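Engineer: Provided below for reference: sequence and predicted model.
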Amino acid sequence: MHAQPEIPSKLSPLITNIYKNHDSLQHLSYQVLVTDSLSFILFLERNKIPVRNLQFYQSANIFSLELNPSDINKHLLQSDIVRFIEKKRKPVEEMNVNGFDLGANKISKLHHEYPLWNGSGMIVSVKEQRPDTADIDFRGRYISTPLQSLSTTTHATLMTNMIAGGGNSFYTGKGVAWGSAITSSDFSSLLPDPDTYYQQYNISVQNHSYGTGVENYYGADAMAYDISTINNPELIHVFSAGNMGTTAPSIGMYQDIEGYANLTGSFKMAKNILTVGAIDPFIQIPLQSSRGPAYDGRIKPELVAFGVDGSSGSAAVVSGISLILQQVYKSLHQDSLPSSALVKAVLLNSADDIGPQHPDFISGYGNANGFKAIQLLTTGNFIKDKLIEGEEMIYPLQVPYGIRQMKLTLVWNDVPAEVNSPRALVNDLDLQLNAGAQSWQPWVLNHFPRKDSLQLPAERKRDSLNNVEQITLDFPEPGNYTFSVKGKKIPGSPQEFYLAYQFDTVNVFTWHYPVYRQNIFPGNNNIIRWESGFDKNKTGKLEYSLNGSDWQLVNSNVDLSKSFYNWQASDTISLAHLRMQIDGIIFVSDTFTISKDIKLLVGFHCKDSVLLYWENVEEATGYQIYSLENNYLEPVIITNDTSIVISKSNYTSLHYSVAPIIGSMPAIKSFTINYTQQGVECYFRSFLAGIMDDDIHLQLSLGSLYNIITIDWEKLTPTGYQVMYREPIITQTSLNYIDVAPTGGVNIYRVKLTLRNGQIIYSDSITIYFADVNKYRVYPNPVGQYQPVHIISREADIASMQVFNSMGILMLEKRLDDVINTIPAGMLSKGLYIIRVISDDGMITHLKLVVL
């Protein structure tokens, strides 16, 4: 037996595992946490330790470097300067983004009720690869910085679109905070960016939709993110939880417990960040969405949000909501930004409880509710204060009549713990709600490392683990209450904290999707959404009306507690309303449209104008044309026709969209097109030619027949182009012509269009080499000495070619394998040549060539 090696406490658990397995350190890239940066540099020099790619994160005294593993054992582990050594891991984009649903987190309602609150004036950084900065959904809002990646990925573009897309490409391209500015930074380093980066570019939210493996410990990167938040109090770091929800961790207290404690990255163990899991359109949590608890039993993820098949998009949604909250606070508080702890408190307090009642290790504190978060912030239902150890702050609270639930959430940004600490919490505060002789403590989960313990419902007790504490009280008696915050353990400076609270009213009902002017697709399943304050066992009667007609039944027994219904809309195009009847009370939705999206096409793209056209929508009263003149699509023209000629002198944009007008309301916009990229030039979409039997077949495709009075097929002759044929009737955009008498050698064709105003437009010419009765032909012949010679074959057969001069001497030998094979210019001197072509079947053809 081998002796078990001693495990140095300075190593991260990932490297510790290698020691346990009697292996050596395998990786050359490390992160090293030190007590003093200058002393560490001198230490490396003094011990002559060669390092490569040395980088330094100043805020936390962390070096990223490459070095020989033997120097770790021999020098670094022996030095008091070195506090912690971490293997440098490669981040991975947490993919599987399939669609986007703004209704799942009440963003549609937010956009409708508060159209000016769109993240304007805020700047978000997307930490991963670089998004496609030419994407029209980011028009005029992307800020380049030295920290951005050189590589562009689809994932980065999708995440940026979900956070801040402008909706210029299509309705699915509209993000949560569509007015915010955007930048990005490379995620090759798992550490935060320098404080100066956030401050110089006024970045207030950074999105992190990536992970590594399941890592259950408080490492140097987790400490660094807690420091980053302390140094930049208004900065919010939002992380995806990960897509490894069915796995079991291999290290830590929850080792081998399948389906729990599988967040992807030790940086997600930080206390002052937000970690977000996924929900699907039906508010269910996908199995692959990573779950908590954190390595020490804290509640993770804190929130969930929409992200089909993955949590990348979930983080993006919460980043977008955070930007809007910051904008709202800034507008109400003399242009100052809120603390990230306040934004976190508002988000957690306004979240919709899903899954097991109260907090849990799968959905955290619930599903993010953007609309309710804005309402909470604008009503001012929050408190900012600070205290020292042993101090208690008491606040009065008046609870009105008719409250279904009262909720309070306490959040503070905790100082960083020591790396590898068994418990991350340093400053411990206690929240309590009081009414006379009664009191209520926060909801606390059992974090004992057994699956059955982790699945237990939350209980009311003192929380000594989390820097978030939440109390709810269902159907509270109206009257005077107090809540208190006590400094249980604060060994250092006074601890600042934030508390948000709200009252949810009984027997209210609010439609969340569709809202005014939104669109439902005809004949398809569409998820409609609402929020209900009625008893969870109540049902409602769902009906719809088209164009103000009689109400038609959808379902007489709708479960209100689900907050959604999968409705197959009528296969029609119209204005529509929904209504829900509950105990005789009727709740009618805003007016919305039921319409299909139409396809915008280009008829011609000429020097002075562009023809756009689209299919007819019988129920439309007109069509709205949109143009991307500035950062966002703007309505520019209304027409009753199904085509329009755009004058380039009046509209400089290359991008256009169209929407049918139903009644007086524009319905869903088409995909936005760039008319220069649709394969249509000035009328001509394509002009093709090919040889078939002994004929040359010509094919013409036009974008439009608008204003064309004649179409002529022309062929180049020694005297110029001559008309071969004029189309007698012009009704089709796809035309064909057959030249039954092609010329041996080169044949050059074009098409001539004559417009109603006398303007003539020519296609590009097209050249076809044709070998007539002979299988092979030489062209041109005679040929100038410094011109190339073409051997034209009727078929692309394989053959060999020999060229002899007039004396019978072999001058050139070449393999023929195409319809046109070339002897380069200058290969043959002046004179007469005999070309012998021997096909694979043994057939010999002799040709004469004169070089002048």
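Structural biologist: All right, it came through fine. These numbers come from a predicted model, not from an experiment. Numbers count the residues shown, from 1 in each chain.

Engineer: contacts, neighbours, all on C-alpha from now
Structural biologist: OK.

Engineer: which helix of this structure spans the most residues?
Structural biologist: What stands out as the longest helix in the chain, according to DSSP state H, is helix 312-332.

Engineer: buried residues in it?
Structural biologist: Along helix 312-332, these residues count as buried under the neighbour rule (16 or more other Cα atoms under 10 Å): 312-330.

Engineer: now do it: distance to the chain's middle.
Structural biologist: Put simply, helix 312-332 sits 16 Å off its chain's centre (Cα atoms, centre = their mean, to the nearest Å).

Engineer: counting contacts, what elements does whichever helix or strand comes after it pack onto?
Structural biologist: Downstream of helix 312-332, the first helix or strand assigned by DSSP states H and E is helix 340-350. Applying 3 or more Cα pairs under 8 Å, 6 or more residues apart in numbering; DSSP states H and E, one finds that helix 340-350 contacts helix 312-332, helix 370-379, strand 403-411, strand 495-505.

Engineer: take the one below as the second:
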Amino acid sequence: MRKLFLLFVAATLMGSTSYGQVKVRLKTGEFVNTQPQLHPGNSSTSFQACLYEGNYHVWLQFNQIPTDATKQALAAAGIRLLQYVPNNTYIATIPATFSDYQRLAQWQVYSVMAPVSYAKIDPTLRDASSIQWAVLNDTIRKVTVVIDKSVATTQAVQALQQWVPEFKYTAATAADAIEAEVSMRNIELLAKHPLVHYIEPISAPATIEDIQATTAHRNTNVNTSDNFVRGRKLNGSGVVITMGDDGFVGPHVDFAGRIEVNAIGNSGSHGDHVAGIITGAGNWNPTVVGNAPGATLRVYDNYNDLNQIPNIYTFNNVRLTSHSLGQSCNAGYNTDARNHDIQLRTYPALMHVHSAGNSGGETCGGISGGWRTITGGLKASKNSMAVANVTKTDAIAGTSSKGPTPDGRIKPDIAAVGTNVNSTQPSNLYTLLSGTSMACPAVTGNLAVLYQAFRLRNNGNDPNAGLIKAIALNTADDLGNPGPDFTFGWGRINTLRAVECIEQNRYLSGTVTQGQTVTHNINVPANVATAKIMTYWVDPEAFSGAAVALVNNINTRVTNAGGSTVYHPWIMDAGLIPTAFSCAAPAVVGSEFVTDNINNVEQVQLDNPAAGNYTLSVRGESITDGPQTYFVVIEYYYNNNVRLVYPFGGESFVPGELQRIRWDASAVSATFALDYTTDGATWLPITSNLSSSTRHFDWTVPSITT
């Protein structure tokens, strides 16, 4: 890890250094100011390069995260905190007229640091072979420049063109990001401008990633008519979804009345298949029905729907987006991810769902075993969902991309069936395809069902998308290693459990500020084998150059009534230098001294808890941009509880056909036996002595009449 020590000559003590050195942790390395006493007031020459239009643009470092009162005092003094950077550092502006630097010590300021210009240049820009889409020619690179958001884009562009005359502005991608073309020899000069916060390659272009599925997701249990036992008739009705893919979808009778807007161009039928998984009606073939056949679909090319937000969110009521596309392997948290997190925090009912990628058999993440192969920055955002591909028997597909992200976060978030999925093709045809491209729309469709379920119980009001994500993660069926992992995320989606969580109101929300601890009472019922308590928060957008993307850090724990037993969350830690071994290692339970400081989700698991009251403590460990809203979701697995989820009453079977019987159960040591009846009185054996870990069985329907 590279460290830069900034040495100055003259010094007068400004703030206490008893807290130790504060490191600025960026993708380019760790940077330490060993002479924190200097500031523009006593060494204006050292900070001259940071001055722009009456303000010094600096890295303002604190001994500890400033409180809301401190932030208000800084603002009153004209000091603006623009963007948090780990650790305890903000990109900030200080008026040139500000003179009372002794007051900074009262505000726990450790130092005022002149930004290091080469620290602003993404390391990938120096390796043309890894960013071919951003290479215009031997010398010119297409870049995204993150600029000071306190300055208008037009003003910033003019300033940068004056600074680097060859700088060619091409587009604005966000309020604080622009795309441009610039030569490699001038990138370092560009980085020295005070308005430039970070320079990285432009986004990689989108590329296509190549009825048993719905039963695996427990979707058929909630999407039923009155002819079925416990029928809820939840089919995503009223929920508007956008799908970005390879263009025009159809024609197919399964989309009749379901596609509100269709793309004009067409470059394949990948999108037809994806669309059918989301909202296909099964009109032509009733056994091939989507996960949300009542939802409304809007079809776009590639990621073009993202450019239509907020209009389509505000005026067309779009609440979910689905993208079975890829970009570059192991891109990590970049400007794409940042823009995603901005959207998902600004529009609280919006959720972006992505395929995790089909690079699980590759080493593009630099590690054998397919680790760190999530394909694209969009799906590496903290608040979106990336989906892994499992088979219909819950095994991971060999091509499914794995985590972690470059900063160590858990991705993918969740898994769904994406192998040998039968879905729509043009001209009323169907075909089988496999990939995370098929798993992604399955999750999108099931989320639409959860939105509908929430609206029905909340007077038609939308849920916060962060709450729906938390419910989906916490009720997912844990696969692979116990707890979360970098293969399945939090497990395979279980829509029945998620709907029941909504119906039983097993969730709550709260807010927490810096240093505050908020407690919640949780009454655990009797006969619980496992209780899962998840805390999730929609984290603010991070600085794209930061080494760690988490902005607000919340830590949780659960204690029993007497306080004698403390339960800590799962922790996944692949280490500073991940290996195939560390990425495959199971999650461990944390402690008072070992906490998760990189993910915006924590889950505490209680095994065989005694019935009674428990206390969930939610601590604002590092709330740099608050107050922070969080959601708590609770799920119970009962002892010796077995539930048949398919078939569940009302189905008709053809003699001789193969039916996959599925059931849910808590962890048990006994074996399973399956029986059937044709008259409701006499039970006939199907099989017995099934392993305690088995949750499905393939049954050939007998040739009898009922």
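Structural biologist: That came through fine. Treat the numbers as computed from the prediction; the structure is a model and nothing was measured.

Engineer: superposing both, give me the TM-score.
Structural biologist: For these two chains in superposition, a TM-score of 0.74 is obtained (TM-score structural alignment, normalised by the length of structure 2); 557 aligned residues with a Cα RMSD of 2.9 Å.

Engineer: give me the distance between the aligned residue in structure 1 for residue 411 of structure 2 and residue 281 of structure 1.
Structural biologist: Under the alignment (TM-score structural alignment), residue 411 of structure 2 pairs with residue 300 in structure 1. Distance from residue 300 of structure 1 to residue 281 of structure 1, counting by Cα to Cα, to the nearest Å: 21 Å.

Engineer: who has more neighbours, these two?
Structural biologist: Neighbour count, other Cα atoms under 10 Å: between residue 300 of structure 1 and residue 281, residue 300 has more, with 32 against 20.

Engineer: so the more buried one belongs to a helix, correct?
Structural biologist: No - read with DSSP: H, G, I helix; E, B strand; the rest coil, residue 300 of structure 1 is coil and lies in no helix.

Engineer: go ahead and confirm it touches residue 273.
Structural biologist: No - counting by Cα atoms under 8 Å, residue 300 of structure 1 sits too far from residue 273 to count as a contact (10.5 Å).

Engineer: and residue 345 of structure 2, how many neighbours does it have?
Structural biologist: 20.

Engineer: what sits against it?
Structural biologist: 538, 539, 540 (Cα atoms under 8 Å, 6 or more residues apart in numbering).

Engineer: give the aligned equivalent of it in structure 1.
Structural biologist: In structure 1, residue 345 of structure 2 lands on residue 230 (TM-score structural alignment).

Engineer: host element of its match?
Structural biologist: Using DSSP H and E, residue 230 of structure 1 falls within helix 220-231.

Engineer: so how far is that helix off the chain centroid?
Structural biologist: Chain-centre distance of helix 220-231 of structure 1: 26 Å, with Cα atoms, centre = their mean.

Engineer: show residues contacting the next helix or strand after that helix.
Structural biologist: Going down the chain from helix 220-231 of structure 1, the next helix or strand is strand 236-240, by DSSP H and E. Residues from elsewhere that reach strand 236-240 of structure 1 (Cα under 8 Å, 6+ apart): 94, 204-211, 225, 229, 268, 273-277, 311-316, 318-319, 322, 340.

Engineer: go with 6 Å
Structural biologist: Under the criterion Cα atoms under 6 Å, 6 or more residues apart in numbering, residues 205-209, 273-276, 311-312, 315, 340 lie in contact with strand 236-240 of structure 1.

Engineer: now stretch 501-518 of structure 1
Structural biologist: 103, 109, 381, 402-408, 528-534, 590-592.

Engineer: now do stretch 502-510 of structure 2
Structural biologist: Stretch 502-510 of structure 2 is contacted from outside by 629, 630, 631, 632, 633, 634, using Cα under 6 Å, 6+ apart.

Engineer: can I have the buried ones of the residues you listed as a ChimeraX selection?
Structural biologist: In ChimeraX, the members of these classed as buried (16+ other Cα under 10 Å) are selected with the following command:
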select :630,631,632,633,634
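
Engineer: can you convert the contacts of stretch 502-510 of structure 2 into JSON lines and add a column each for distance to residue 369 of structure 2?
Structural biologist: Converted to JSON lines, these look like this (distance: Cα to Cα, whole Å):
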{"residue": "629", "distance to residue 369 of structure 2": "37"}
{"residue": "630", "distance to residue 369 of structure 2": "35"}
{"residue": "631", "distance to residue 369 of structure 2": "34"}
{"residue": "632", "distance to residue 369 of structure 2": "34"}
{"residue": "633", "distance to residue 369 of structure 2": "33"}
{"residue": "634", "distance to residue 369 of structure 2": "34"}
